[in-house]
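Q: just coords:
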């Protein structure tokens, strides 16, 4: 887009939201300022409640908010940051170009966003200012030439967790791990990372299986571990990646690596929109079904959602 342009990026404490914005910014290649916000106890209320008052009543603190340098573009992500972006847009006479990632439910004045990007599997109609893309924007940058002591081949398992009425059970984890361990046949290493949505029962089971099977070399739980997350390292050194289909962000990250990605999903723990998402990725050769584990993949496509969104922002901004 050019370094003469300047962006304000509104970041909250949600890791997924932050990574989506940073992924798009990395592809836009412009100067930007991070506006850090933290929520208060009102943040669980719907967006229209905030808008009845002043758009920012749910904000506990906001850092680095001064008008200089003023933004050409404001980028936000997630429901709660939407009203903040709309409020910031109002304070400038020239009205900066306002981009929002993820459809902001229960929000008035959505048409004041110049662009809203939402996943293809969401039941939202595409309009002039609403664009749908396959996958979530990602900020994955693989690390080259990493030295490690893991026995090759390295398989990396990404485990999601519960969402709404859908629960990822111990039974499903047993099935996944049994299949991977059988495929490795005591040759190689299995690394596992869970998510903050993984239940305590799931974490306990995975820890037990690590003590039972030597081929499970490392387990990382973001809910409980105080060590640095080896997520990027593991994506970089893995020969194959297995991911549960309930986590759209993890699946999207894996599909940015140009490595064989096997998605384990079913209706027991995945909603219809998650299942549709996984099937579309498999149909378009960004990923493969779990039952192909270990098979050679002749054609692997890279999702590149951040790059595609950045290109669309550039074209839309240029034509304003």
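A: Received the coordinates, thanks. Values in this document were obtained by computation on a predicted structure and should not be read as measured data.
Q: going forward, measure contacts and count neighbours with C-alpha atoms only.
A: Will do.
Q: all strands for the stretch 101-250 of the chain, in order.
A: 115-119, 130-133, 154-158, 189-193, 216-220, 240-244 (DSSP state E, counting those that start in this stretch).
Q: can you list contacts of the shortest one?
A: Looking back up the chat, that one is strand 130-133. For strand 130-133, contacts defined as CA atoms under 8 Å, 6 or more residues apart in numbering pick out 115-120, 126, 305, 309.
Q: returning to that earlier point: now render the strands of the stretch 101-250 of the chain as TSV, adding mean neighbour count and distance to residue 294.
A: Below are these laid out as TSV (neighbours: other CA atoms under 10 Å; distance: least, CA to CA, whole Å):
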stretch	mean neighbour count	distance to residue 294
strand 115-119	23	29
strand 130-133	18	29
strand 154-158	24	10
strand 189-193	24	13
strand 216-220	19	17
strand 240-244	25	8
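Q: picking up where we left off before, tell me which of the contacts of strand 130-133 is nearest to residue 165?
A: Nearest to residue 165 out of the contacts of strand 130-133 is residue 119 (CA to CA; 20.7 Å).
Q: My guess is the closest one contacts residue 125. True?
A: No. Using CA atoms under 8 Å, residue 119 makes no contact with residue 125, being 11.0 Å away.
Q: before we move on, the earlier item: tabulate the strands of the stretch 101-250 of the chain (CSV), appending distance to residue 6.
A: Putting the strands of the stretch 101-250 of the chain into CSV (distance: least, CA to CA, whole Å) gives the following:
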stretch, distance to residue 6
strand 115-119, 17
strand 130-133, 23
strand 154-158, 36
strand 189-193, 36
strand 216-220, 37
strand 240-244, 36
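Q: So for residue 94, which of these sits nearest?
A: strand 115-119 (16.9 Å).
Q: for comparison:
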């Protein structure tokens, strides 16, 4: 008997990192599903052991996980690998397992693996996306436009969303970069919608907040409801630091002109991502000047969702309508 979309269950499993979790939720939402969110941590000794050893047991996970197992499991991040393999085994391979990001083990351990083009993994059950899946859709932006109307519509046009990250394993934010950005933003005759992240060093966050204020600026630093979707909805332009693949992918999914602020550092994967976005016509370096252009928006969550539908239809005869 076929299951309809309304009767299929879905879990999203990560260790709780926001960027990874949003990638997984974006794919689930593209399937038209409301997933159960599982933020799983590994207990010792599994926490210290490689997740690639295949030594999973029910006691390895915190919190513990129990059946009934989901029809679809969408997971991301290194710590989720053990959960995916465990549930696949315990469900007698009835759970369709989707792993986002390169798991660094044989893709055949999962039903489907989705990686961005800047990751080198390829295989029979590997789908390659342009960048990373996310939750940005036209429908969500329309809702956010109405939701944050009172907050953001008073800002003068053109409106610019300024998305500021910070330090990471690959990038470092310098004082010179922050000072230059402040001067460039002050010179723009535009409404500014500015947000910082947990990775923005505290001293730079304070400097940005102290330097960028006024009737034409809305600065969100974590207090109150997050207006991030509203920023993207109201933006005529997006300026983002180049330290987050998720943030750049979300910005490029809007189809709006994307300018990158270069932070110190980088990696081969990030360089490949930048090249793809530039070649696609989505991103340019920010030099203090705003120009209007168009490009085809990214649509990676939908691409992964369609791949899941095709494979589940073949395997389970599950009815997940397009």
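A: Sure, I can see it. The structure displayed is predicted, hence computed values, not measured ones.
Q: quick check: longest helix of structure 2.
A: Counting by DSSP state H, the longest helix found in structure 2 is helix 300-316.
Q: For that one, list every residue counted as buried.
A: 300-309, 311-312 (16 or more other CA atoms under 10 Å).
Q: all helices in the stretch 151-300 of structure 1, in order from the N-terminus.
A: 170-184, 200-212, 231-237, 248-254, 272-283 (DSSP state H, counting those that start in this stretch).
Q: Could you identify which of those is most buried?
A: Most buried of the helices of the stretch 151-300 of structure 1, by mean neighbour count (mean count of other CA atoms under 10 Å): helix 248-254, with a mean of 23.
Q: give me the stretch of structure 2 that it matches.
A: Alignment of helix 248-254 of structure 1 against structure 2: residues 245-251, by TM-score structural alignment.
Q: quick one: that stretch to structure 1 mean distance?
A: Superposed on structure 1, stretch 245-251 of structure 2 shows a mean distance of 0.9 Å to its aligned residues (mean CA distance after the TM-score superposition for structure 1).
Q: and stretch 299-306 of structure 2, how far out from the chain's middle?
A: Here stretch 299-306 of structure 2 is found 13 Å from its chain centre; the criterion is CA atoms, centre = their mean, to the nearest Å.
Q: In structure 1, what range does that stretch match?
A: Taking TM-score structural alignment as the measure, structure 1 aligns residues 304-311 with stretch 299-306 of structure 2.
Q: Show me what residue 269 of structure 2 aligns to in structure 1.
A: When structure 1 is aligned by TM-score structural alignment, residue 269 of structure 2 is paired with residue 273.
Q: for stretch 220-227 of structure 2, how far is the first residue from the last?
A: Across its full length, stretch 220-227 of structure 2 reaches 8 Å between end residues, using CA to CA, to the nearest Å.
Q: For that stretch, which residues meet the burial criterion?
A: Neighbour-count burial for stretch 220-227 of structure 2 flags 220, 227 (criterion: 16+ other CA under 10 Å).
Q: Show me what stretch 10-24 of structure 1 is in contact with.
A: Stretch 10-24 of structure 1 is contacted from outside by 9, 34-39, 74-78, 81, 85, 101, 136-140, 249, 306-307, 309-310, using CA under 8 Å, 6+ apart.
Q: any chance you could map the strands in the stretch 1-150 of structure 2?
A: Using DSSP E, counting those that start in this stretch, the strands of the stretch 1-150 of structure 2 run over residues 10-14, 36-39, 41-42, 61-62, 72-76, 96-100, 112-116, 126-129.
Q: And the ones you listed: which comes nearest residue 164 of structure 2?
A: The nearest among the strands of the stretch 1-150 of structure 2, by CA to CA, is strand 112-116 at 22.3 Å.
Q: Now for the match of residue 269 of structure 2: which residues touch it?
A: By CA under 8 Å, 6+ apart, the residues touching residue 273 of structure 1 are 121-122.
Q: Aligned against structure 2, show me the partner of residue 29 of structure 1.
A: Alignment note: residue 29 of structure 1 maps to residue 32 in structure 2; criterion TM-score structural alignment.
Q: Count residues in the vicinity of the closest residue to that match other than its chain neighbours, would you?
A: Using CA to CA, 6 or more residues apart in numbering and skipping the chain neighbours, the partner closest in space to residue 32 of structure 2 is residue 5 (7.8 Å). Residue 5 of structure 2 sits with 14 neighbouring residues when counted by other CA atoms under 10 Å.
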